[in-house]
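The following comprises the amino acid sequence and a computationally predicted model.
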Amino acid sequence: MIPLSLARRGCDMGRFGSVFFVFALVLVGCSSIPRTALAWGEFGHLTVCDLAYRNLTDASRDELKRIFHAGQGGITVHAKDGTELRHYTSFNVGCLEEDERPRKHAADHFVNVDRTTTSIPAASCPVGGSCIFAGIDRDLTILKDRSKSDEDRVFALMAVGHWIGDIHQPLHISFADDKGGNAIKARVVGGCGTSSYRPGNLHAIWDGCLLEAGLFQKVRNRADFKSTWGRRTITYRAVDTLLANTSLAEEQAMVGTDPAVWANESFQITLQPDVQYCVKSGNACHYSDTQASLGPDDEERKVSLGSDYLEQYAPIAEDRVRLAGFRLAHLINLALDTAYQGPAKDSLQP
């Protein structure tokens, strides 16, 4: 029997599993697995990757199923440390893998720039030897290479799903000294919609609170919403909404750019004064009114945000997730389907 801690990636049967196979063994105890803090939040990443999965071509989906060993109940591979065995059955849950500890590619979750930077002109890592651009390039190359093992390609696919989610989260394109807003204490007056999520810093507000108050709250407000739904079902219904509100023309425009553009989109949001991430001072964006940057022994500043902040930025967070999902589908289709010529209309699209 597969240990529960290793089978957790297979607990999500709602989309990927229901499409082509059910791995019953891993259902035991899934509801008891605790939630952990993840970039974009667990539900954000699940939404991005399910949206991408639903926009794969038949050829891409068939190849994805094949490398996941769908007909055999999933793939068992060595974990990142090379010793532990893990079992994977679904792509969307696999997109959470890069946030598992210890992180194999910790630097690839971000682009850290100097505080005088005003734009991201190219897909190069400006500070340090690695960043999200390096992760995208490395793992897309592995995914495309059919001479690589299924194990290598599965890890690469799951990682690409995570990187494309991360590059669209604005505070992942930010400054190293405050850890992308993790070192800015924050509270939201009134909470994040009707969810129980309670962020403790600005990064967490963007990871989860804005989506809980916006995209996922819309699902909770639907007449057909049921409190008895499986815990992750809300992400699948959110994807329904994103598909139904994105035309083919919009999708085609979304995917006609590259990761440098996506990172710069995120960074321009990060720099907006109303985001309260940094304080403009000439060409620089300082940590606070009194500090250019945050030192290791400095006290973290605090912000208190209200419903007006959620109303302003929840739609932006939703749009970043939407962009990430469609763009991820495009990259996977390019990697797995040699006949792919660009987006085609989905059945739910207007």
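Yes, it's here.

C-alpha from now on. contacts and neighbour counts both.
OK.

How far off centre is stretch 157-176?
6 Å (Cα atoms, centre = their mean, to the nearest Å).

again with stretch 43-60
11 Å.

Stretch 259-278 too?
16 Å.

Please apply the same query to stretch 167-185.
15 Å.

what about that stretch, how long is it end to end?
End-to-end distance of stretch 167-185 (Cα to Cα, to the nearest Å): 22 Å.

List the buried residues of stretch 245-263.
By 16 or more other Cα atoms under 10 Å, the buried positions in stretch 245-263 come out as 246, 248, 251, 252, 254, 255, 259, 260, 261, 262, 263.

Could you check the helix or strand containing residue 331 and say which residues are buried?
In the assignment (DSSP states H and E), residue 331 maps to helix 307-336. By 16+ other Cα under 10 Å, the buried positions in helix 307-336 come out as 309-310, 313-318, 320-336.

Closest to residue 139 out of the buried residues of stretch 245-263?
Set against residue 139, the nearest of the buried residues of stretch 245-263 by Cα to Cα is residue 259 (13.6 Å).

Need the three-state assignment for residue 187.
strand (DSSP: H, G, I helix; E, B strand; the rest coil).

Distance check, it against residue 40.
Residue 187 is 17 Å from residue 40, by Cα to Cα.

Same question for residue 117.
For residue 117, the distance to residue 40 - Cα to Cα - is 24 Å.

Give me the more crowded residue out of those two.
Set residue 117 next to residue 40 and count neighbours by other Cα atoms under 10 Å: residue 40 wins out with 30 against 15.

Next one: the closest residue to the more buried one other than its chain neighbours relative to residue 64, how far apart?
Excluding its sequence neighbours, the residue lying closest to residue 40 (Cα to Cα, 6 or more residues apart in numbering) is residue 207, at 3.8 Å. Going from residue 207 to residue 64 by Cα to Cα gives 27 Å.

okay, now the one to match up with it:
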Amino acid sequence: MASLAALALLLHIPQALAWGLTGHRLVAELAEPDLTPATRVQLDRLLASEPGATLPGIATWADELRKQDAELGKRSARWHYVNLGESDCHYDPPRDCRNGDCNVGAIKTQTAILADRSLPDAQRLQALKFVVHLVGDAHQPLHAGYAGDKGGNDRQVNVDGKGSNLHALWDSGLLRRTGLDEDALLAQIRALPAPAEAEQPMPVPPPAAAWAQAACRIALAPGLYPPGAKIDQAYFDTWTPVAQRQLRLAGARLAQVLNAALDNS
């Protein structure tokens, strides 16, 4: 039984690597300029319990859980995605998120914990780590795609003569292909127009179901699944800007979520 449980956890790991290290840090870095002073005070207080911790620094914590806390890593494995591809991107909670065990449900639950000042700081800090990461996950299209191919993990592709899979290509391959370092990517993505909704207050809990459905529609868009295994330059030219816009959107929404949860002024 133990070996089967370990196998089940391993099967979920690939879907939990949305955007990779760089992408998740970018989402947090994109959010920081839009945080209110009151939110910043609350964040600094929570982060201070871990020396050296920063918002970008905790952005990949949820992907590292399987090494640090196998039990929590296993329990939270499904929080990184919600598969809507087979239902034409329609989200149905009883079917797609039973007991809140999906990306949409986890964002709702963890945001509520973060916002609850009656809870211990340690619990709220853990919720913060989840929120920062899971909001990023919600905007990676293949985290809302098909269950049948594990969000593109089973779709093999070839990039410059090297084997990979579609999920990995979207996690990090598109950004890596730009040849830009993190600072240059941040500047490039930050220069994109801010979403119009960024000026509107964010409810608690945030509308993560709508985010997932929108991400799913990208995953199902013609051409995202290439007709063959080979990924050519035209694919990067078409889809890298889409990935960057999703990161821009994720950063803006993360700031809104944090402001709604932490700024009581």
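Received it, and whenever you're ready, just let me know what you need. Quick caveat: nothing in here was measured; it's all calculated off a predicted structure.

one step back: filter the buried residues of stretch 245-263 of structure 1 down to just the ones in helices.
248, 251, 252, 254, 255, 259, 260, 261, 262, 263 (DSSP state H).

and which of these is nearest residue 286 of structure 1?
Nearest to residue 286 of structure 1 among these, with distances taken as Cα to Cα, is residue 263, at 19.9 Å.

Please name the residues that touch the closest one.
Applying Cα atoms under 8 Å, 6 or more residues apart in numbering to residue 263 of structure 1 gives the contacts 120, 167, 168, 170, 173.

quick one: which of those residues sit in strands?
residue 173 (DSSP state E).

now for the contacts of residue 263 of structure 1, which pair is the farthest apart?
Among the contacts of residue 263 of structure 1, 120 and 168 lie farthest apart (Cα to Cα), at 13.2 Å.

Please, where are all the helices along the stretch 1-150 of structure 2?
Using DSSP state H, counting those that start in this stretch, the helices found in the stretch 1-150 of structure 2 span residues 2-12, 20-31, 37-47, 61-68, 70-75, 93-96, 103-115, 121-137.

Of these, which is nearest residue 224 of structure 2?
Using Cα to Cα, the helices of the stretch 1-150 of structure 2 put helix 121-137 closest to residue 224 of structure 2, at 17.7 Å.

Report how many residues lie close to the counterpart of residue 221 of structure 2 in structure 1.
Superposed on structure 1 with TM-score structural alignment, residue 221 of structure 2 falls opposite residue 272. The number of residues packed near residue 272 of structure 1 is 14, by other Cα under 10 Å.

now do the one 4 residues further on
Residue 276 of structure 1 has 18 neighbours, counted by other Cα under 10 Å.

which ones are touching the nearest residue to it once chain neighbours are set aside?
Excluding its sequence neighbours, the residue lying closest to residue 276 of structure 1 (Cα to Cα, 6+ apart) is residue 303, at 7.8 Å. Taking Cα under 8 Å, 6+ apart, we find residue 303 of structure 1 in contact with 184, 185, 186, 187, 276.

thought the fourth one was touching residue 204?
The reference is to residue 187 of structure 1. No. Assessed by Cα atoms under 8 Å, residue 187 of structure 1 is found out of contact with residue 204, at 9.9 Å.

So for those two, which residue has more residues nearby?
The residue with more neighbours, out of residue 187 of structure 1 and residue 204, is residue 204; 26 against 18, by other Cα under 10 Å.

ok, back up a step: for the contacts of residue 303 of structure 1, which pairs are in contact in structure 2 too?
Among the contacts of residue 303 of structure 1, the contacts conserved in structure 2 (both residues aligned by TM-score structural alignment, their matches' Cα atoms under 8 Å) are 185, 186, 187.

Aligned against structure 2, show me the partner of the last one.
Put plainly, it is residue 187 of structure 1. By TM-score structural alignment, residue 187 of structure 1 lines up with residue 158.

Could you report the neighbour count for the residue lying closest to its match once chain neighbours are set aside?
Leaving aside its sequence neighbours, residue 158 of structure 2 sits nearest to residue 230 (Cα to Cα, 6+ apart; 4.7 Å). Using other Cα under 10 Å, residue 230 of structure 2 has 16 neighbouring residues.

per the alignment, residue 230 of structure 2 corresponds to what in structure 1?
Under the alignment (TM-score structural alignment), residue 230 of structure 2 maps onto residue 304 of structure 1.

looking at this, that match is in a strand?
Yes. With three-state DSSP as the criterion, residue 304 of structure 1 is assigned to a strand.

Now for it: which residues touch it?
Residue 304 of structure 1 touches 186, 187, 188, 189, counting by Cα under 8 Å, 6+ apart.

Got a quick PyMOL command for the buried subset of these?
This is the PyMOL syntax for the buried subset of the contacts of residue 304 of structure 1, where burial follows 16+ other Cα under 10 Å:
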select buried, resi 186+187+188
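
Appreciated, that's everything.
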